[in-house]
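A.B. asks: my questions concern the predicted model and sequence given below.
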Amino acid sequence: MSHQSNRGSHDDAEVSLRHRTARPGDPVIPGFHPDPSVCRVGDDYYLACSSFEYFPGVPVFHSRDLVHWTQLGNALDRPEQLRLPAGTPSSGGIYAPTLRHHDGRFWLIVTNVSEGGGNLIVTATDPAGPWSDPVPAPGVPGIDPDLAWEEDGTCWCTVAGVAQVRIDPSTGRTYGTPHGVWSGTPGAKAPEAPHLYRIGDHWYLLIAEGGTERGHGVSIARGPAPGGPFEPCPANPILTHRGTDHPVQNTGHADLVQGPDGSWWMVLLGVRPRGGTPGWHVLGRETFLAPVTWVDGWPVVGEVGPDPATLPWPLSPGPAEEHRDDFEPSGLRPSWISLRDRPAEHCTTAERPGWLTLRARGGSLDEPDVVFTGRRQQHLSCRARTLVDPAEGRGGLAVRLDERHHYAIEASGTEVRVIARVGSLRTVVAAHPVPAGPVVLGLTVTDPPPPHGPVTGPDVVSLGVEEPDGTFTVLAVLDGRYLSTEVAGGFSGRVLGMYAAAGTVRFDWFDYEPLDH
């Protein structure tokens, strides 16, 4: 099949334009989008998430209904804003932003845990960007920083622990020494993700505790001033799914927002474990929504993932999602992320119009400086394909959790190989001859075949190649549990994408097709 006819057939048949259908229990931003922080301006909601070792950092979303979200851009999208050294480990980098709107500007404070990082503040008048160069806040310790303003303009920064210090967010200067304000529930580990709000006559301090694993939960306290003293809610934790069979687990790291009609809502992270014991989640920590009511001055959290039909306003789906990318010379869409950086000499759509060109630095997917660009896996079942030209190098298509946990199908010359990396084990699972020239590589994530039992994994990943006659040959079917957080550890989720292991590798198009529905 020629390059031109291949492109034409996919344009006609495989451009997938569809609205995401919201269902009860679904995340509102599926896939690896953890640590959500939300604010409202008029009738519009804006939300930011953690991005860890990926560049650009801190995806920023917009919604009119809290259910359907469109990515506007990334707050840290320039090298001078986000420095992630080559040695930055997976699940390092950018942690837990707080997004707020104050005095006509958007403010975002976030932690870069990489060497030379620290807590940083960026601002914008338009959340789609551009965002300012970062203002360092060296007097702010730890992670999970929050910003809250009093009516007179005094600003407080509260961090995991839970400690607080007064700050000038325009300069990053702090006043005084950070001091503890509340340590959460006695005996509960990891009091973190603080958010401070003035609601009515009280200041409320919302935190996560119990760790971001199965024990995760949300607790709250209130006091007469930003620094307390804080009285804990007698019903703490106000949200947790620990010890339940709820399909959404690890619930926590929440933020509150009030709708224009006066209703209250909570965004939070959660995971969807699948398979047998102990249950494996593969998409990472996702963003969910829950309704909030107030009883005796305390928030009461409703069902996580409410039925969208019960929301008190009409849904606004917004623009349809396009799952195919033909790589316009103007650059990559904001949903594409790369490992640690994206210099033009290693990743560009301008060198060969209509193609993504990746130029290797040397090494493989196992190396921290691999050239990899992908998108988050956002559906429990999906298919990804790409047309790769390996004439000048070696590379292909991969599903990645981190350097030590990934599956790939790699093209080089007249051969493609399936490679599996699980911990310290790296092996070539299969090899297959192909004609010289561009070749279509694909992978599919689906439910495991029956029979299911207590040791059944969450899914299977099938990797293969399109033959010259258009048929697709599956070369390997691999257990998905080894690309899960429960096996690999860390804070991220699967990313599907393209990589260059040697030389220059070019990709004509990339297609991602959801199969969940």
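C.D. replies: Here it is on my side, so go on.

A.B. asks: for the rest of this, base every contact and every neighbour count on C-alpha atoms.
C.D. replies: Will do.

A.B. asks: which residues sit in contact with A208?
C.D. replies: Residues near A208 by C-alpha atoms under 8 Å, 6 or more residues apart in numbering: A190, P191, E192, A193, P194, H216, G217, V218, S219, G252, H253, A254.

A.B. asks: leaving out chain neighbours, which residue sits closest to it?
C.D. replies: In space, and not counting its chain neighbours, A208 is closest to V218: 4.6 Å by C-alpha to C-alpha, 6 or more residues apart in numbering.

A.B. asks: who touches that neighbour in this structure?
C.D. replies: Shown in contact with V218 (C-alpha under 8 Å, 6+ apart): 206-209, 236-240, 251-254.

A.B. asks: one step back: mark which of the contacts of A208 are part of strands, please.
C.D. replies: Under the assignment DSSP state E, those contribute E192, A193, P194, G217, V218, S219, G252, H253, A254 to strands.

A.B. asks: closest to D152 out of those residues?
C.D. replies: P194 (21.8 Å; C-alpha to C-alpha).

A.B. asks: hang on, isn't the closest one packed against L206?
C.D. replies: Yes - with contacts counted by C-alpha atoms under 8 Å, P194 reaches L206, the gap being 5.5 Å.

A.B. asks: here comes the other one, which I'd like you to weigh against the first:
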Amino acid sequence: MPRFYDNPVIGGFHPDPSVCRVGEDYYLVCSSFEYFPGVPIFHSRDLVHWRQIGNVLDRPEQLPLPPDTPASRGIYAPTIRHHDGRFWLITTNVSTGGNFIVTAERPEGPWSDPVWIDLPGIDPDLAWDDEGNCWAAFQGVGVARIDPEAGKVLDGPWPIWSGTGLQWPEAPHLYRIGDWWYLMIAEGGTERGHTVAMARARSPRGPFEPSPVNPILTHRGTDHPVQSTGHADLVTTPDGDWWMVLLATRPRGFTPGFHVLGRETFLVPVEWVDGWPRVGTVELRARAPRAWHPWEPPPARDDFDAPVLGHEWISPRSRPDTSWSLAERPGWLTLHATGSTLDASGCTFVGRRQQHPECRVEVRLDPGWARAGVSVRLDEAHHYDLEVCDGRVEVIARIGPLRNVVARRAVPPGAVVLAVTTRTDDLLPPSATGAHDIALGTAATGPDTIAFHLGADLLAELDGRYLSTEVAVGFTGRVIGMYATEGSASFDWFEYRERGADVPA
């Protein structure tokens, strides 16, 4: 039996993980922010191999997001639990409505319409006591006794513990373990100072005493390649072992370091010493519960032969039925423009998360008379586009207030193959590696280089730091996808591969 596994166990823009176990099956959910469908849900039998089995919020009525919802708003920090034969999920729509609960008989869904509940803050949690009372904790940190079926607060809310004094005490989870109620929170902010802290009490209302070894987990102030460790959840195996899932980042490049994939889901074992959890360092290669490789990513290639889009495909804010079709041209994904630019909300964009530091994406596009292409997107003000229109292909960089065409070439009529690659070695183009450039201070490296190709021909290379959280700010990571901003265009296939896996990049 293999003894090691690779972190992250779910790579790329899968933050704020929450996990529950039912028998020998584990289910995990993550934040989705402004993207639709919302709250991806994964299944595993060993905590290492994760497969996406759906999205909890897959209907517009479950996920009302106004057209002007800013990037990094929307759905924050879900908690998933299994109680009394049902799956329960509580989360926050910070753009519309606040906190709500949805339920399902099966984790794949269908999940119910939201039951809204008047609780303050974000990051809500659910826990049940032996008498059947349901307790909801929330950012701050407070707790209330609620009726989760009706969405009513029965008692409270009351403040219970504000952490160790760091900023943003949040992400609370309550656990009944033996005779104690344990409260685990994140604090210190979700950046490099992120930590996990623990307290315990005899009642969910407290008073809570802090762990003598707080924080029980943090990588702050270290040069470890895994940073921003926090926002965690605990789970036990059928054998009684304890594990923690958490978010963390993998920054690269010159100081301050840049993370481009967003906050990802990591795994670390937990031991109990004198009634308190002890958590080790979160390693990129760590001891495994049973398995060897990390998560099971979506299929490398989508030929769009299925009647519905796969679970991995997401769109900003909404995906109107009139904006896309798999039936108009069988075997192709046809996109109809709903907005004239990627620089504002309302555009037609269908993409998937970048999940590896080095990857290669290829698409076969028949643009017809449309304006369409493939985009590497962080938000409306930070994206790189490879666009075909009017017999030419262009590489376009949108960085904050600047928008520039950095390469242009004529293309013949008909379908073309477009490719985007990312690499983390040989970062600076040859013109910026000489002694003169170093003397001018231009040799500082970003996290990666993003290259754009028409077939096998290289069109342009761009610095990846401008599509990073440290530049663009926010909570999300890169999403690479197809778009149309004028007319209608069809995509024959979309292929995503880790660079160096199966095909050269």
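C.D. replies: Here it is on my side, so go on. Note that the structure is a prediction, hence the values are computed from the model and not measured.

A.B. asks: work out the TM-score between the chains.
C.D. replies: Overlay of the two chains. TM-score (TM-score structural alignment, normalised by the length of structure 2): 0.94; 488 aligned residues with a C-alpha RMSD of 1.8 Å.

A.B. asks: which parts of the stretch 51-200 of structure 2 are strands?
C.D. replies: 51-57, 75-83, 86-93, 98-104, 115-116, 125-128, 134-138, 142-147, 152-159, 170-177, 180-187, 195-201 (DSSP state E, counting those that start in this stretch).

A.B. asks: okay, these in CSV with distance to P357 of structure 2 next?
C.D. replies: Below are the strands of the stretch 51-200 of structure 2 laid out as CSV (distance: least, C-alpha to C-alpha, whole Å):
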stretch, distance to P357 of structure 2
strand 51-57, 20
strand 75-83, 24
strand 86-93, 29
strand 98-104, 34
strand 115-116, 38
strand 125-128, 32
strand 134-138, 34
strand 142-147, 38
strand 152-159, 41
strand 170-177, 27
strand 180-187, 26
strand 195-201, 24
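
A.B. asks: picking up where we left off before, which one in structure 2 is aligned with the residue nearest to A208 of structure 1?
C.D. replies: Counting by TM-score structural alignment, V218 of structure 1 lines up with V196 in structure 2.

A.B. asks: look up how far F4 of structure 2 lies from its match.
C.D. replies: As for V196 of structure 2, its distance to F4 of structure 2 is 24 Å (criterion: C-alpha to C-alpha, to the nearest Å).

A.B. asks: what does A419 of structure 2 give?
C.D. replies: Taken as C-alpha to C-alpha, the span from A419 of structure 2 to F4 of structure 2 is 34 Å.

A.B. asks: over to W111 of structure 2?
C.D. replies: 35 Å.

A.B. asks: give me the more crowded residue out of these two.
C.D. replies: The neighbour comparison of W111 of structure 2 against F4 (other C-alpha atoms under 10 Å) goes to W111, with 22 against 16.

A.B. asks: tally of neighbours for the closest residue to the more buried one other than its chain neighbours?
C.D. replies: Leaving aside its sequence neighbours, W111 of structure 2 sits nearest to A104 (C-alpha to C-alpha, 6+ apart; 4.7 Å). Per other C-alpha under 10 Å, the neighbour tally for A104 of structure 2 reads 18.

A.B. asks: kindly report the same for L458 of structure 2.
C.D. replies: L458 of structure 2: 12 surrounding residues under other C-alpha under 10 Å.

A.B. asks: what does P85 of structure 1 give?
C.D. replies: The burial count for P85 of structure 1: 17, using other C-alpha under 10 Å.

A.B. asks: and it, what pairs with it in structure 2?
C.D. replies: P85 of structure 1 maps onto P66 in structure 2, by TM-score structural alignment.

A.B. asks: how about its match, what does it touch?
C.D. replies: S95, T96, R317.

A.B. asks: of the residues you listed, which is the nearest to F304 of structure 2?
C.D. replies: F304 of structure 2 has its nearest neighbour among the contacts of P66 of structure 2 in R317, at 22.3 Å by C-alpha to C-alpha.
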